[in-house]
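Trainee: how does the following fold in three dimensions:
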Amino acid sequence: MVHDVLADEADNYSLRTDVLTGGVSMARSLGLWLAFEGSAVTVERLPGRAAFPRAGVSTRLFTLADGQVGRYEANFRLRFTDCACDPSWYYEDWVVHVSNGDAAGDRFLRGEPDRVVDHRVHLYGGRSARRPNR
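Mentor: A predicted model of the protein is given here:
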C-alpha cells in the first residue's frame, strides 16, 4: 500500500492524496525492487530518471524480517524532458515506508520503523545534514 501525497506548484500547492495498492507491481512502478528470501524481503531502489543525484545502479536499502517496517527518505531534482531544448525541472521529496507483512494501523505515520535509510541531499550539490542510516 502506498499513501501518495502531492502538492504541485502548478495547482497552487493544493494537496492531493491517493492510497494505492498493488504489491510488487506497484513497488516496481515506484522504482523499488522487492526480493523475497524465506520470510525476509530485501528492498532496493532501482536507477531512476533523476537529474540529481544521478543513480546509475540499483541500491540496496534494507532487508526486513517478518513484521518489520523500513523507511526510505530521498529527494531528487528531475527534468520534465531529456531534451536539452527544455531546461525545466521539478523536485520530488520521498518518504517511503515498506512493511514485510502486516503493520499496525498507524505505524507508518506515528511508529518508529525498524530500518531507516536517509538519502536526502542538497539539490544544488554540496553537503547536507542527514541522519545516519540504521
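Trainee: CA atoms for contacts and neighbours, from now on please.
Mentor: OK.
Trainee: and residue 117, how many neighbours?
Mentor: Neighbour count of residue 117, defined by other C-alpha atoms under 10 Å: 20.
Trainee: from what I see, it and residue 60 are in contact.
Mentor: No: using C-alpha atoms under 8 Å, residue 117 is not in contact with residue 60, being 9.8 Å away.
Trainee: I'd say residue 6 and residue 19 touch.
Mentor: No: using C-alpha under 8 Å as the test, residue 6 is too far from residue 19 to be in contact (11.7 Å).
Trainee: which one's more surrounded, the two?
Mentor: Under the neighbour definition other C-alpha under 10 Å, residue 6 and residue 19 were set side by side, and residue 6 has more, 15 against 9.
Trainee: so how far is residue 24 from that one?
Mentor: In this view, residue 6 and residue 24 are 22 Å apart by C-alpha to C-alpha, to the nearest Å.
Trainee: do the same with residue 93
Mentor: 22 Å.
Trainee: what segments of this structure are helices?
Mentor: Taking DSSP state H to define them, one finds helices in the chain at 23-29, 107-110.
Trainee: I'd like those helices written out as TSV, with mean neighbour count added.
Mentor: Compiled in TSV, the helices of the chain are given as follows (neighbours: other C-alpha atoms under 10 Å):
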stretch	mean neighbour count
helix 23-29	14
helix 107-110	12
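Trainee: please give me the structure for this one as well, since I'd like to look at both together:
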Amino acid sequence: MRALVIDDSRTMRRIVVAALKALEFDTVEAEDGRQALDVLESGTEVDLACIDWNMPVMTGYEFVVAARANPAFRDVTLMMVTTESEHGQIVKALAAGAHEYLIKPFTPDAIKDKLQLLGLVGYEETV
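Mentor: This next block holds a predicted model:
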C-alpha cells in the first residue's frame, strides 16, 4: 500500500510518514494540496492520502473537493490529519468526501486505529 502525506510542515510529514512506515506503507510526500494533486495526476498509485487542512497554495479541504471531483481518484481513501477540531470543520470535510478525520496531536496507535476502521490495516490477533 502507498500513502500520500500532505502537510506543509516537514516535521509533521516525518511524524506521519514514520507512523505509516511502521504499518508497512510506502509513502510519497507533498507540501500542499496542489502539489498532492500533481502527484496523483502524474499517475502515482496511491491508496491513502493523509491531509492537513491549513496549507498554502491549496488547503486540505480544497484538495478533498478537487480529488473527489476527479473520477480517477475515487478509490483513494482520504483522511484528514489536522489541528482543525471544530465540529463544523469536521462535518464539512466528511461531507466533501473525506473518509476519516484525525485531530493533531495524535499517537501512532491513533493512526493505526483509524486505518483499521477504514480496512487499510488488519487487526492483530492477541493470544
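Trainee: TM-score of the superposition?
Mentor: The TM-score (TM-score structural alignment, normalised by the length of structure 2) is 0.26; 65 aligned residues with a C-alpha RMSD of 5.5 Å.
Trainee: rewinding a little: of the helices of structure 1, which is nearest residue 73 of structure 1?
Mentor: With C-alpha to C-alpha, the closest approach to residue 73 of structure 1 among these belongs to helix 107-110: 13.1 Å.
Trainee: against which helices or strands is that closest one packed?
Mentor: Contacting helix 107-110 of structure 1 under the criterion 3 or more C-alpha pairs under 8 Å, 6 or more residues apart in numbering; DSSP states H and E is no other helix or strand.
Trainee: which stretches of structure 1 form strands?
Mentor: 2-7, 15-20, 32-37, 40-45, 59-64, 69-79, 89-99, 115-119 (DSSP state E).
Trainee: looking at those strands, which is nearest to residue 107 of structure 1?
Mentor: Closest among the strands of structure 1, once you apply C-alpha to C-alpha, is strand 69-79, at 8.4 Å.
Trainee: before we move on, the earlier item: out of the strands of structure 1, flag the one nearest residue 109 of structure 1.
Mentor: Among the strands of structure 1, strand 89-99 comes nearest to residue 109 of structure 1, with 9.1 Å by C-alpha to C-alpha.
Trainee: give me the buried positions along that closest one.
Mentor: Across strand 89-99 of structure 1, burial judged by 16 or more other C-alpha atoms under 10 Å covers 94, 96, 97, 98, 99.
Trainee: right, and the third one touches residue 74 too?
Mentor: So that's residue 97 of structure 1. No: checked against C-alpha under 8 Å, the pair residue 97 of structure 1 and residue 74 is beyond contact range at 11.9 Å.
Trainee: which neighbours do those two share?
Mentor: Counting by C-alpha atoms under 8 Å, 6 or more residues apart in numbering, residue 97 of structure 1 and residue 74 have no shared contacts at all.
Trainee: let me see the ranges of the helices in structure 2.
Mentor: Going by DSSP H, structure 2 shows helices at 10-22, 33-41, 60-69, 87-96, 108-117.
Trainee: quick check: which of those helices is buried the most?
Mentor: helix 60-69 (a mean of 20; mean count of other C-alpha atoms under 10 Å).
Trainee: which elements pack onto that helix?
Mentor: helix 33-41, helix 87-96.
Trainee: go through the ones you listed and name the closest to residue 102 of structure 2.
Mentor: helix 87-96 (9.4 Å).
Trainee: export the helices of structure 2 to a markdown table and tack on distance to residue 80 of structure 2?
Mentor: What follows is those, written out as a markdown table (distance: least, C-alpha to C-alpha, whole Å):
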| stretch | distance to residue 80 of structure 2 |
| --- | --- |
| helix 10-22 | 12 |
| helix 33-41 | 12 |
| helix 60-69 | 8 |
| helix 87-96 | 8 |
| helix 108-117 | 11 |
